[in-house]
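Colleague: Next one to model:
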Amino acid sequence: MDFTLSEEQQMLQDTVVRLARDSYSFEQREQFYRSELGFSRAFWQQLGDLGLCSVPIAEADGGYGGSGVDNLLIMTELGRNLCLEPFLHSQIYAAGLLQQLGNDQQRDALLPRVASGELQLAVALEEGQSHYQLHDVQTRAEAVDGGWQLSGHKVVVIGGYSAGLILVSARTAGSPLDEQGISLFLLDPASTGVSRRDYPCIDGPRACDLLLDNVFVAADGLLGEPGNALPALRYQQGRAIAGQCAEAVGGMEEAFRLTLDYLKTRKQFGAPIGKFQVLQHRMADMRGELELASSMAILAACIADEADSEERSRRLAAAKFIVVRAARFIAEQAIQLHGGIGMTWEYNLAHHAKRLVMLSHQLGDDDHHLQAYAELLKSA
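Modeller: This next block holds a predicted model:
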């Protein structure tokens, strides 16, 4: 298979590389992290002005109509530079759900604003007990005159503290573990009854917990048919997983580069420690894991937009499992080869290591995806 980038894809990659290099040094990132917003509004606007926010969104909805490979090119560079902006959760995950479930009026009103970077979205699907199971939903939505009334508690909503709209899953029928009866709603976080508890995650991005106390959502805030949102949630999570794998590869590549540079410059017994054969072997192991993870990230990107099927789900589960294992291995080895400086807050490797480890706890950890892969293999 030919993995050579097209001319348009090469231009897209070059644009992201230049933007991140010029606007997102490690020192600038630290300033963004300590700001009230937690990321750079100016950088987000640059993503919009250059058309990068529109890449995951279909042309019919005011976007560029990019493929999974286009998303990979963007997410790899955002991961390489430890960017804090919630691009994955807003532009790929949430916008994908809006495209798949929204009616013409909803898409026309919202997606052009999302594509331009004017409107940031977030997804609130996780609950305290759900443990990566999208169908484990205890948040309830009751039909009332003119719309719906939502009550429940959502956790770890990445980017939810700054989002203009949050896509919230709630149960409109059935018991908490039923796969039927789950609906998706467009929630204005400024609505009466909404409480947000904001906090920084250990790896940099900010999130919030969402408490809903009899929150009214108008009838036009429902996405798709009542009770039938789960297939779309699972499909779009697959696209988000492909983007997350690409982000992890960008972080792994940078962690590998930093480690190699350190071994070339750090001296012991009058020679660079990179000349010691045992350390060369460890770097070779890291490189092997990185190449395997890169291949799986490319596979995930190539199949992310395919029609939903067990084969697609199986390959995405395999990709996430292998990438997560490689990310943890590279993070641990990079710290070991650096020594104490590898965990110094002022050195960017420590932040890459934290990010790589924490990626395994978003959208399903390695155990979750290994089990999913095994179950899909049995049904094949």
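Colleague: Only C-alpha atoms from now on, for both contacts and neighbour counts.
Modeller: OK.
Colleague: So which bits of stretch 275-285 are buried?
Modeller: Buried residues in stretch 275-285, counting neighbours by 16 or more other CA atoms under 10 Å, are found at M283.
Colleague: Next one: the residue nearest the centre of the chain from K275, what distance?
Modeller: The residue lying closest to the centre of the chain (CA atoms, centre = their mean) is L88, at 4.1 Å. L88 is 40 Å from K275, where distance means CA to CA, to the nearest Å.
Colleague: Likewise for M11?
Modeller: For M11, the distance to K275 - CA to CA - is 38 Å.
Colleague: now E247
Modeller: Taking CA to CA, one finds E247 at 31 Å from K275.
Colleague: what's the answer for G38, then?
Modeller: Distance from G38 to K275, by CA to CA: 41 Å.
Colleague: H153 falls within a helix, correct?
Modeller: No. In this structure, H153 is strand, not part of a helix, as judged by DSSP: H, G, I helix; E, B strand; the rest coil.
Colleague: so who does it touch?
Modeller: Each residue near H153 by CA atoms under 8 Å, 6 or more residues apart in numbering is listed here: 127-128, 139, 209-212.
Colleague: from these, which ones fall inside strands?
Modeller: The strands, defined by DSSP state E, take in 209-212 from the contacts of H153.
Colleague: Just the buried ones out of those, please.
Modeller: Buried among the ones in strands among the contacts of H153 by 16+ other CA under 10 Å: 209-212.
Colleague: Switch these over to CSV; also include distance to Q237.
Modeller: Shown next, in CSV, are those (distance: CA to CA, whole Å):
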residue, distance to Q237
D209, 20
L210, 20
L211, 23
L212, 23
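Colleague: biggest separation within those, which pair?
Modeller: D209 and L212 (10.0 Å; CA to CA).
Colleague: quick one, longest helix in this structure?
Modeller: helix 230-265 (DSSP state H).
Colleague: What are the buried residues along that one?
Modeller: Buried, per 16+ other CA under 10 Å, within helix 230-265: 230, 232-256, 258-260, 262-263.
Colleague: Next, the structure of the following sequence, for comparison with the previous one:
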Amino acid sequence: MDLSFSEEQLLIKESVEKFIEKDYDFDTRNKLLETEERFSRSNWKSFAELGWLGVALPEEFGGFDGGPVETMLVMEAFGSGMVLEPYISSVVLSGSIINLGGSAEQKKALLPPLMEGDLLLATAFTEKEPAYAPATVSVKAEKQGDNYIINGDKVMVIDAPSADKLIVSARTAGEATDPSGLSLFLVDANAPGITLAGYNTMDGARAANITFANVQVSASDLIGEAGNGYETLSRAIELTTAALCAHAVGMMQSAYQATLDYVKTREQFGVPIGKFQVLQHRLVDMYMALEQARSMVYMVSIDVASNDALTRQKAVSGAKAYVGKCARLIAQDSVQIHGGVGMTEELNVGHYFRNLTLFCNALGSTDYHLKCYAELTK
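Modeller: Next up, the predicted model:
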């Protein structure tokens, strides 16, 4: 397995890291948290101009024609700065759905403005019960002539308050838990019948619970074939889970580095606390967890592009479970070594702790993916 990066990939990596270092420090991020949208539209346009919104999208529509590895490089750097802009929801998840399942007309209409920073997307696929099961969908879309009428509720739709369009999973056939019969629709976020209740999340993002009451969409807004949307959705979720793991590694790197710097300057009994062997052992454990997690991210970023479903699923669940374990260790030890100051709003370590804790439950908890991996390897 070749884990070296190409010249083009290194340029992407270096450009994102340089932006985070110079233009996205902790204080800048905190100022964005005080704004209504909790991110910067100006930054989003800059991402577009630098080509980051299209690194994994087709060249024929203006993208870089890369893949999960290029996404990984962007996401790891974004993780180090805890970037608030809706890259994961709009580009990685929603963009992947359009790219994987959209018609030629939909790709031509949606991908260019997405990559140019003029279109924001969000995907509504989670519901109240159960905690995480993308195939379990109670929202219904009933065919009426050339249209579909959507009714039901979605919860925890990340970045929905700022989205121009929503991608909605709805049932057109089958029982509530059947993977078959699930369809994906493109819906205008301001369409009549949509009620959106927005709220802030603990990691600094915005999300919403959405009610669809007799929302009418055209048959041309169907993404892919009716009843066959689950495969597209699951593939996009696999890509997004791999990207989230890379994002977590970026946060783990910064949390570890902040803790390492702290033990070199914080003194107790007249010496830096980094001189104490117990803390040295804990920092070694943190470093080992970080590097093991990074290796897992490299692996999943390669395997998630496989055409074999079992290979993809094993890689994604294995990575999410293991990176989640490492993330919890680094997040908790970072705060514990800092002491009480580690939980204050003024220090970045507490923010990394919250973000990494939420990562452990995003798109399936660590336990969920560990069970999935066990089932897949029987």
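Colleague: For the two chains, what TM-score is obtained?
Modeller: Put the two chains on top of each other and the TM-score (TM-score structural alignment, normalised by the length of the second structure) is 0.98; 378 aligned residues with a CA RMSD of 0.9 Å.
Colleague: what's the average per-residue distance for the longest helix of the first structure once overlaid on the second structure?
Modeller: With mean CA distance after the TM-score superposition for the first structure, helix 230-265 of the first structure departs from the second structure by a mean of 0.5 Å once superposed.
Colleague: what residues does the helix or strand that comes right after that helix touch?
Modeller: Counting by DSSP states H and E, the next helix or strand C-terminal to helix 230-265 of the first structure is strand 267-268. Strand 267-268 of the first structure has contacts (CA under 8 Å, 6+ apart) with I273.
Colleague: so how far is strand 267-268 of the first structure from its chain's centroid?
Modeller: 39 Å (CA atoms, centre = their mean, to the nearest Å).
Colleague: Find me the equivalent region of the next helix or strand along the chain from that strand in the second structure.
Modeller: Once the chain leaves strand 267-268 of the first structure, the next helix or strand it forms, by DSSP H and E, is strand 271-272. Mapped onto the second structure using TM-score structural alignment, strand 271-272 of the first structure spans residues 271-272.
Colleague: what's the distance between L167 of the first structure and Q28 of the first structure?
Modeller: To Q28 of the first structure, L167 of the first structure is 30 Å away according to CA to CA.
Colleague: For these two, indicate the residue with more neighbours.
Modeller: Higher neighbour count among L167 of the first structure and Q28: L167, with 26 against 12, using other CA atoms under 10 Å.
Colleague: residue boundaries of the helices in the stretch 1-150 of the first structure?
Modeller: Using DSSP state H, counting those that start in this stretch, the helices of the stretch 1-150 of the first structure run over residues 7-23, 26-34, 41-49, 68-80, 87, 95-101, 104-116.
Colleague: ok, now the stretch 251-378 of the second structure?
Modeller: 277-303, 309-338, 348-359, 366-376.
Colleague: Let me have these in CSV, adding distance to P112 of the second structure as columns.
Modeller: Converted to CSV, the helices of the stretch 251-378 of the second structure look like this (distance: least, CA to CA, whole Å):
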stretch, distance to P112 of the second structure
helix 277-303, 24
helix 309-338, 28
helix 348-359, 30
helix 366-376, 34
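Colleague: so which of these gets nearest E34 of the second structure?
Modeller: Taking CA to CA, helix 348-359 is the member of the helices of the stretch 251-378 of the second structure nearest to E34 of the second structure, at 14.8 Å.
Colleague: Contacts for that closest one next, please.
Modeller: So helix 348-359 of the second structure is contacted by 26, 82, 202-203, 244, 248, 251-252, 255, 258, 324, 327-328, 331-332, 334-335, 342-345 (CA under 8 Å, 6+ apart).
Colleague: Which of these are buried? Put it as a PyMOL command.
Modeller: Buried members of the contacts of helix 348-359 of the second structure, defined by 16+ other CA under 10 Å, are picked up in PyMOL with:
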select buried, resi 26+82+203+244+248+251+252+255+258+324+327+328+331+332+334+335+342+343
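Colleague: with the first structure superposed, average distance for the match of strand 271-272 of the first structure?
Modeller: Compared with the first structure after the fit, stretch 271-272 of the second structure shows a mean deviation of 0.3 Å (mean CA distance after the TM-score superposition for the first structure).
Colleague: who's in contact with Q45 of the first structure?
Modeller: For Q45 of the first structure, the contact set (CA under 8 Å, 6+ apart) comprises 117-118.
Colleague: Please disregard the earlier target; I meant A124 of the first structure.
Modeller: Counting by CA under 8 Å, 6+ apart, A124 of the first structure has contacts 154-157, 160, 166-169, 210.
Colleague: at 10 Å instead, please
Modeller: Contacts for A124 of the first structure (CA atoms under 10 Å, 6 or more residues apart in numbering) come out as 89, 94, 153-160, 166-170, 184-185, 187, 208-210.
Colleague: Could you do P134 of the second structure as well?
Modeller: 125-127, 169, 177, 179, 182, 230, 233-234, 237, 363-364.
Colleague: What distance do you get for the residue opposite S42 of the second structure in the first structure once aligned to E85 of the first structure?
Modeller: Per TM-score structural alignment, the equivalent position to S42 of the second structure in the first structure is A42. Counting by CA to CA, the gap from A42 of the first structure to E85 of the first structure is 11 Å.
Colleague: Kindly report the same for V194 of the first structure.
Modeller: Taking CA to CA, one finds V194 of the first structure at 23 Å from E85 of the first structure.
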